[in-house]
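**Q** A structural model of the following input is requested.
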Amino acid sequence: MTFSVTPDSIRSTAANTPNAPRPVTPLGIAVEHLEAAVALLAQTPDVPDDLAMHLQKALVLMAGLDPYLEQSTTPESPELTEIAERTHREAWQSRFNQGKTVRPLEQEMLSGHVEGQTLKLFVHMTGARRILDIGMFTGYSALAMAEALPADGYLVACEVDPYTAEFAQSLFQRSPHGSKIQIELGAALETLEKLTNHEPPFDFVFIDADKQEYIQYYQKLLDSNLLAENGYICVDNTLFQGQVYSPEAERSTNGQAIAQFNQFVAADPRTEQVLLPLRDGLTLIRRV
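**A** Model (predicted):
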């Protein structure tokens, strides 16, 4: 059989764009492996028809999902588009080499359109008025959530890197909702300690910071009065590139930390939760 490679039209637009983000979600990584397999089969003689058909159907189904989600989700605001575009254009490795950032950063750390809209709807659905964002990066998720806050609502964003804090602040100023955001610069655990006894407590908390500290963030929120009695915690990267359900020997340090976090939360009788297979995993937690 002559194997027909799936057309580019089914692939993610980002995958064919110069300087595109590398795949960092289970779906994106799986698509990359499938594309490599398709390319190899195209060079292999006498490929069984049923093998070629199943592989091509799997690639069509998986490669088309993210673009379809993007098309079917409410468009982001112009201000969020600007944050995404500026983040993608920034030479993050050069900034680290120049000593401008305190740690290596990359454009893939951006939450992005579909996740941003999900967070925005969570804020609307929960009626949150006070939000804590643990790990801001360039501010996409913070501004997405701030757009859903009422006029008198506010969001406290924790960020350890002065360069990205300034980067985000300059973009917040372009948005009518940017004034709702207060940036707290410093290590996340230190900032949480400083915010302890914050009154009134936060209605909604988004965690997307140091993966190895996730359990500590979670415990701090539940053991202090930072989280409102009926508050929610939303946690990013809880699938961590699929490493959390891969063999333990294949996990990175961060992948192992997230796997331990997921187990810790699942065993905690104080909360109930659901892990959504959105992007790199998004867990929504409620105190019971």
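**Q** rest of the way, CA atoms for contacts and neighbours
**A** Fine.
**Q** all helices of the stretch 1-150 of the chain, in order?
**A** Ranges of helices in the stretch 1-150 of the chain, per DSSP state H, counting those that start in this stretch, are 26-42, 49-63, 65-72, 78-89, 92-97, 113-126, 140-146.
**Q** Quick one: closest of these to residue 231.
**A** helix 113-126 (8.4 Å; C-alpha to C-alpha).
**Q** Between helix 78-89 and the closest one, find me the angle.
**A** Our comparison of helix 113-126 with helix 78-89, counting by axes from the mean of the first three to the mean of the last three C-alpha atoms, to 10 degrees, yields an angle of 140 degrees.
**Q** So which residues make contact with helix 113-126?
**A** Residues from elsewhere that reach helix 113-126, judged by C-alpha atoms under 8 Å, 6 or more residues apart in numbering: 69-70, 73-76, 140-141, 144-149, 204, 278-279.
**Q** and for comparison, fold this next one:
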Amino acid sequence: MAFSETTGTSDDYEQASADQLRMFYAAKASVNTNVDPPSVPSTIGDVHADTVARHGERVAIMAISEYQGMLQSFLVGLLGARRVLEIGTFTGASAIFFANALKRNGVASTPTNGYKPIVSLDVSPKFAQTARQNFVKAGISEYVDVVVGDAHESLNELVGQTFDIVFLDANKEAYRAYYDKIIESKMLAKGGLIIADNTAFDWVTPFINVSAPVAEDAVPLRVPYSSHPELLDMGRALHEFNEYVRQDPRSEVVMLPLFTGISLIRLLPDN
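**A** Okay, here's the model as predicted:
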């Protein structure tokens, strides 16, 4: 699915499968003309184009799409969220959607406990620099703190802070560690939500009948579209994360089969 589902052409629609056309239709039907800032931030297309120019298409697909951005913005509004933690900044698309949604919630850019409303962690100084430039162009730089470094160490520095939404979109093999740290350190606010991205990637779903933790000799389904054996370790790790969360008595999860899979995780009462 294209990054810009809301601007598909007639050729895109005619060549789309039934599922793809449904996604295009749903994306266009989700663009609300009565919200300010708008559903799709005005600079988001430029962010994607610049990411492609700098890093190529294969890297640019790491960015969330417009439709996913609108979904995450809707969740910010639904929860009345005021603070967001991102683990994985990339070039800033998701933070721009989050910041616009916080503005719609009436959240000011005033720091809380020394941090802006959105704290975004990334290990790459190069991506962080690009993201900061994109935040300036989008007019939301005063809403986002980009913290560069190992996410585990950065999370340790954030203990004592609480967030209404936590977005996991970084090292897939570390999702479980991030998840446990957030819960055990009480970083998720009461009624908050963890959004985990890419939880049903093509190299995760072949593990559907494999028990977790995955045995060394386990054999996932042999499917024609899962053609990247070098990604098997990431697929295994995400499958184990999915099963861990599904069986975790502290939380409830629902996975949406959109894009490459989005898991919405909330803590159960008394956790």
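**Q** Need the TM-score between these chains.
**A** The TM-score (TM-score structural alignment, normalised by the length of structure 2) is 0.76; 222 aligned residues with a C-alpha RMSD of 2.0 Å.
**Q** Pipe the helices of the stretch 1-150 of structure 1 into JSON lines and attach distance to residue 256 of structure 1 per row.
**A** Output for those, formatted as JSON lines (distance: least, C-alpha to C-alpha, whole Å):
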{"stretch": "helix 26-42", "distance to residue 256 of structure 1": "15"}
{"stretch": "helix 49-63", "distance to residue 256 of structure 1": "26"}
{"stretch": "helix 65-72", "distance to residue 256 of structure 1": "26"}
{"stretch": "helix 78-89", "distance to residue 256 of structure 1": "28"}
{"stretch": "helix 92-97", "distance to residue 256 of structure 1": "25"}
{"stretch": "helix 113-126", "distance to residue 256 of structure 1": "23"}
{"stretch": "helix 140-146", "distance to residue 256 of structure 1": "25"}
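**Q** Give me the buried entries from the contacts of helix 113-126 of structure 1.
**A** Applying 16 or more other C-alpha atoms under 10 Å to these, the neighbour count classes 76, 140, 141, 144, 145, 146, 147, 148, 149, 204, 278, 279 as buried.
**Q** Give me the aligned partner of the first one over in structure 2.
**A** Yep, that's residue 76 of structure 1 we're talking about. Superposed on structure 2 with TM-score structural alignment, residue 76 of structure 1 falls opposite residue 40.
**Q** So its match is in contact with residue 27, correct?
**A** No. Contact criterion C-alpha atoms under 8 Å: residue 40 of structure 2 and residue 27 do not qualify, at 10.4 Å.
**Q** Can you tell me how far residue 267 of structure 2 is from residue 229 of structure 2?
**A** Here the criterion is C-alpha to C-alpha, to the nearest Å. By it, residue 267 of structure 2 lies 34 Å from residue 229 of structure 2.
**Q** Then residue 170 of structure 2?
**A** Distance from residue 170 of structure 2 to residue 229 of structure 2, by C-alpha to C-alpha: 20 Å.
**Q** Now check residue 55 of structure 2 against structure 1: what is it aligned to?
**A** Using TM-score structural alignment, the partner of residue 55 of structure 2 in structure 1 is residue 91.
**Q** can you check residue 132 of structure 2 too?
**A** That one, residue 132 of structure 2, aligns with residue 169 by TM-score structural alignment.
**Q** Which strand or helix spans that match?
**A** helix 162-172 (DSSP states H and E).
**Q** name the element the aligned partner of residue 235 of structure 1 in structure 2 belongs to?
**A** Per TM-score structural alignment, the equivalent position to residue 235 of structure 1 in structure 2 is residue 196. Taking DSSP H and E as the definition, residue 196 of structure 2 sits inside strand 188-197.
**Q** In terms of secondary structure, what does that strand contact?
**A** strand 163-168, strand 262-267 (3 or more C-alpha pairs under 8 Å, 6 or more residues apart in numbering; DSSP states H and E).
**Q** Mean deviation, the following helix or strand past the first one versus structure 1?
**A** The first helix or strand that comes after strand 163-168 of structure 2 along the chain, using DSSP H and E, is helix 175-184. Relative to the matching residues in structure 1, helix 175-184 of structure 2 has an average distance of 0.4 Å after the fit, by mean C-alpha distance after the TM-score superposition for structure 1.
**Q** Tell me who's in contact with residue 137 of structure 1.
**A** Contacts of residue 137 of structure 1 (C-alpha under 8 Å, 6+ apart): 109, 110, 159, 161, 164, 165, 168.
**Q** Next: residue 119 of structure 2.
**A** Contacts for residue 119 of structure 2 (C-alpha under 8 Å, 6+ apart) come out as 84, 85, 86, 144, 145, 146, 147.
**Q** All good on my end, thank you.
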